[in-house]
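Participant: Sharing a sequence plus its predicted fold:
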Amino acid sequence: MMEYLLVALQGCVVIGAIVLGVRTGGLGLGLWGVVGTVVLVFAFHLPPGSIPVDAFFIIIAVITASSAMQAAGGIDYLVNIASKIIQRNPKRLTYVAPLVAFVFTVLSGTSNIFFALIPVIYETSYRNGQRPERALAASTVTSGLGITASPVSAAMAAYIVLMDGTGYGLPQILLITVPAAIVACIATSFVQQRLGKDLLDDPVFMKRVAEGTVEVPAALQERYAARVGQVATSAGGAGPVSGGAAAGGAAAGGAAAGGAASRGGAKATPVLIEHPVPEGGATAAWIFVTGTLLIVLLGLFPGLRPAFPDAEGELVPIGMSTVIEMVMFSVALVIILVRKVKPSLVVEQPLLRAGFVAAVALFGIAWMADTFISANEETIIEPLGAMIEANPLLLAVALFIVCGLTTSQSATTNTLIPIALAAGLAPGIITAMWPSLIGVWLFPANGSQIAAVETDLTGSTKLTQVPIWHSFTIPMLVSWVAVVIAGLLIQLVVPA
């Protein structure tokens, strides 16, 4: 009984450190993780767990290359391409925007790139008279799917290290997560396209129009004027419509919208939102993308990697962790030299700051989790592992909930994946469940969610008083179910 009590107390330390880290925010998550490790070691005399050196330095390497690309204008170049694709497909926006958000997260290894796309998606949907919530919420969610499908994301760095020795390397992982995520993107868009009222039927939007806080877009001006006229006619005011209510509607619609209506309903051609790209931005972006593709190539064909004899004298290719670190640090240097970027400017980039926070969070939480798990395998991990082995879907639920609570995909990966591996769960099944990290959107505690809500002046993208019920809830759940089901089916044909 005393043994179980001690394990429970240690578990409280782990959970308490995570909760306090989430409340502190930023570096706090990683620092509280280290403090939790200190308590476990000094107060409970647990042997320190393995320090996640490889995962930490993979993140550092990737964010260094990403920050060099950002300093050279490469991120601006990628955003410019993404915004053009989005704006040139307005009628299929709810399908195109989520796929674009996913692909560009995969290429850059971070969903931070999505921040720059939020106003583009909003303006494109609003100008074309669409409900912005549909494309905004779906794109926000699917950008998170890109994390588990990117060879250069922080979560992938942690996952590759954990899966080392299981027969599942980067190629097998991507063969499952990438197509499963694409299926989830399409399923999410299909459902999202059918959610919510059209703008002219949305009372929140119409109230904002009446208050003058938002204009009726030109694409809806004719229908809005006709509706105002019908309301006035039914109220016995057919005569004064043009001078009263209809005129008020035109005023609410703004000068541009009124001009479009006055020209016989001719639709004005929307002006594309331009994202200026610094000179050399394209070069920096392509250097980074080339490095990413090189990593994938070396993962797919181990024979291309240098091989060295192991303890038994057999030639073994160098690990993918080493490959990623070498390639990404080299990419950073190539960008700095080719584009003549000052190293001091790289250090000042927002991506580097965000990536460093992610690396520290991974370091602290992973170290604490490994300390706790390694010391309690017989007492709690084996029974928990047996439960997961008997019902693998519990892993998907655990990943979803824990990621929602911690808002950290890499920390959740390091906390739960070792338990699944200890339970003897097949690597393919674990990989299929791993994109359950989409639960990061469970609570509206992420910058992308807040930015999407604040950008949408129509009021269609919203939060509620119930923390887990917001505009992102349904697309998140649809993505979760779709990506796990697709992954479980795909893993059946992926060779180990």
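Facilitator: Ah, there it is.

Participant: rest of the way, CA atoms for contacts and neighbours
Facilitator: Noted.

Participant: For stretch 182-196, list every residue counted as buried.
Facilitator: Neighbour-count burial for stretch 182-196, counted by 16 or more other C-alpha atoms under 10 Å, picks out 182-193.

Participant: ugh, wrong one, stretch 141-154
Facilitator: 141-154.

Participant: helix, strand or coil for Thr464?
Facilitator: Using DSSP: H, G, I helix; E, B strand; the rest coil, the secondary structure recorded for Thr464 is coil.

Participant: contacting residues around Phe115?
Facilitator: Going by C-alpha atoms under 8 Å, 6 or more residues apart in numbering, Phe115 touches 448, 451.

Participant: State the helix or strand in which Phe308 lies.
Facilitator: Element membership for Phe308 (DSSP states H and E) is strand 307-309.

Participant: ok, and here's another one to check against it:
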Amino acid sequence: MIWIQLAVLISLILVGARMKGIGLGIMGAVGLLIFALVFGLKPTTPPIDVMLIILSVVTAAAALQAAGGMDYMVSIAEKILRKNPNHITWLGPIVTYTFTLVAGTAHIIYSLLPIIAEVATKKRVRPERPLSISVIAAHMAITASPISAATVALTALIAPLGYELTDIIMVAIPATVIGVLAGAFIASRQGKDLMNDPEFLERLKDPEFVKMLDGESDGKSEKVFSVASKRSVYVFLIAVLSVVLFAAVPSFRPTFLIDGKMQPLRMVEMIELLMLSAAAAIVLVAKIPAPKVSQTSIFRSGAEAVVCIFGVAWMSDTYLQANMPFFEANLSEIVTDHPWTFAIALFVMSILLFSQAATVRALMPLGIALGIPGPALIAMFPAVNGDFIIPSYPTLVAAMGFDRTGTTRVGRFLVNHSFTPPGLTTVIVTVAVGFLIATILL
């Protein structure tokens, strides 16, 4: 029966992933209904903490976007990239990583990808190189950002084990940075040099194509940003730093008498309060209409993420809890002796779910139940970045679309595309380095 239930779960995940948008969430609800009515499985508690914390972070980021703060941050990145065109394969991923780390979402890179493609093309650097690793870097930064949906989801799950947000980021940030640099090294040697690429040389025979490549904007016309948009960035950065500060120093949080003992406010509630307050401050400082926040693309995407986690995580958690005796009897010895094998499960699940946060919420509870130590779970956390394997994720599609030379593309066998070599390298190196750092620090 357990295998039939698993087949139902995977089938509905695949259907939901193909639907995109809120597909995973609504198909997850269908799966849970089947589990309850057909198999008699008792639904577990919905992931309320995770959903609320994601919604609060998304609200702050959406307020920043509505105030023009996101555009201001992108303009800063554009200046950096255009001033150093010869190092675009290294600077591109550094910029996308940094901006995703601060913003907590990879959506910010859509405005950066055409700039990276343009700068690379004009310097006759194969655009596939900086574009591929820049996308991978943004995805990896999601698992290092203190305010990303995936990180806050893991924070809520491992808090009972005695580990805080600071434990996650002090392992994830250096590990992902090293992993991204390793990926950039692989990307810098990917494919032929642009001026030796037969397909590109053939395209150069078309005068219109050459004109299109070299006639694009050179970035000299600088957009003027309002004081309010700049202030919104400052408010957002202060909020992000406050999250890290309150996580690092629990004594700064308000304390309450619980079961006869003074205990600090949970970091889950602290993040929610800080980010919602940041959204309020941005609305007031930038003097933007509050309804404008919910109309942004970030808010819509965030709302979709909440619905997806609601359905698919609830379904997965119900399945795992109902069959936990089976998993404990058959898997606990393997993952205890070889914890890194759980990273493979995380990677494979992320390929199916197309979401780091949904993967964390769906599978990390199993790792905790199987007795995998907290430091090992933190080290394996970046393994949830397998969403690049099937090249249909929006950031990958956008990168391929912005490459006018056609070097960033899908291979004959679908998975052998431009993002696979730097992506696999980055994930493997990051997890390996994460284990090393976690062993030393945690």
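Facilitator: Received it, and whenever you're ready, just let me know what you need. All values derive from a computational prediction rather than experimental measurement.

Participant: hmm, back to that, what sits up against the strand holding Phe308 of the first structure?
Facilitator: 314-318.

Participant: Would you map the strands across the second structure?
Facilitator: Remark: strands assigned in the second structure by DSSP state E are 255-258, 261-264.

Participant: which residues of the first structure does the last one align to?
Facilitator: So that's strand 261-264 of the second structure. With TM-score structural alignment applied, strand 261-264 of the second structure matches the range 314-317 in the first structure.

Participant: Quick check: which of the strands of the second structure is buried the most?
Facilitator: strand 261-264 (a mean of 13; mean count of other C-alpha atoms under 10 Å).

Participant: mean distance, that one to its aligned residues in the first structure?
Facilitator: Superposed on the first structure, strand 261-264 of the second structure shows a mean distance to its aligned partners of 1.2 Å (mean C-alpha distance after the TM-score superposition for the first structure).

Participant: Just give the number of residues close to the aligned residue in the second structure for Ile485 of the first structure.
Facilitator: Mapped onto the second structure by TM-score structural alignment, Ile485 of the first structure lines up with Ala432. For Ala432 of the second structure, the number of neighbouring residues by other C-alpha atoms under 10 Å comes to 15.

Participant: do the same with Ile81 of the first structure
Facilitator: With other C-alpha under 10 Å as criterion, Ile81 of the first structure counts 15.

Participant: Now check the second structure for the residue matching it.
Facilitator: Using TM-score structural alignment, Ile81 of the first structure pairs with Ile76 in the second structure.

Participant: Thought Pro127 was touching Ala187 of the second structure, still the case?
Facilitator: No. Assessed by C-alpha atoms under 8 Å, Ala187 of the second structure is found out of contact with Pro127, at 10.2 Å.

Participant: May I see the contacts of strand 307-309 of the first structure arranged in a markdown table, with distance to Pro467 of the first structure as well?
Facilitator: Formatted as a markdown table, the contacts of strand 307-309 of the first structure follow (distance: C-alpha to C-alpha, whole Å):
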| residue | distance to Pro467 of the first structure |
| --- | --- |
| Glu314 | 55 |
| Leu315 | 54 |
| Val316 | 50 |
| Pro317 | 48 |
| Ile318 | 46 |
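
Participant: now, among the buried residues of stretch 182-196 of the first structure, which is nearest to Cys12 of the first structure?
Facilitator: Comparing these against Cys12 of the first structure with C-alpha to C-alpha places Ala184 closest, at 35.4 Å.

Participant: and that closest one, what pairs with it in the second structure?
Facilitator: Aligned by TM-score structural alignment, Ala184 of the first structure pairs with Gly179 of the second structure.

Participant: Leu436 of the second structure versus its match, what's the distance?
Facilitator: Per C-alpha to C-alpha, to the nearest Å, Gly179 of the second structure is found 13 Å from Leu436 of the second structure.

Participant: Equivalent analysis for Leu284 of the second structure, please.
Facilitator: Distance, Leu284 of the second structure to Leu436 of the second structure, using C-alpha to C-alpha: 45 Å.

Participant: what's the answer for Thr45 of the second structure, then?
Facilitator: In terms of C-alpha to C-alpha, Thr45 of the second structure sits 35 Å off from Leu436 of the second structure.

Participant: and what of Arg18 of the second structure?
Facilitator: 37 Å.

Participant: Likewise for Ala376 of the second structure?
Facilitator: 10 Å.

Participant: between those two, who's got more neighbours?
Facilitator: Legend: neighbour count by other C-alpha under 10 Å for Ala376 of the second structure and Leu436, higher for Ala376 (21 against 15).

Participant: Which position in the first structure pairs with that one?
Facilitator: Match for Ala376 of the second structure (TM-score structural alignment): Ile429.

Participant: Isn't that match up against Gln491?
Facilitator: Yes. In this structure Ile429 of the first structure lies within contact range of Gln491 using C-alpha under 8 Å: 6.9 Å.

Participant: who are the neighbours in contact with the alignment partner in the second structure of Val62 of the first structure?
Facilitator: The alignment partner of Val62 of the first structure in the second structure, by TM-score structural alignment, is Val57. Counting by C-alpha under 8 Å, 6+ apart, Val57 of the second structure touches 147-149, 271-272, 275-276.

Participant: Rebuild the residues you listed as TSV, extending it with distance to Leu41 of the second structure.
Facilitator: Below are the contacts of Val57 of the second structure laid out as TSV (distance: C-alpha to C-alpha, whole Å):
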residue	distance to Leu41 of the second structure
Ile147	34
Ser148	32
Ala149	28
Ile271	33
Glu272	32
Met275	36
Leu276	36
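
Participant: Among those, which are located in helices?
Facilitator: 149, 271-272, 275-276 (DSSP state H).

Participant: neighbour-wise, which of those leads?
Facilitator: That'd be Ala149 among these, by other C-alpha under 10 Å, with 30 neighbours.

Participant: Quick one: the helices in the stretch 101-250 of the second structure, in order.
Facilitator: Here the stretch 101-250 of the second structure has its helices, by DSSP state H, counting those that start in this stretch, at 113-122, 128-142, 149-158, 165-187, 198-203, 207-214, 227-248.

Participant: what range in the first structure does the third one sit on?
Facilitator: Aligning helix 149-158 of the second structure against the first structure (TM-score structural alignment) gives residues 154-163.
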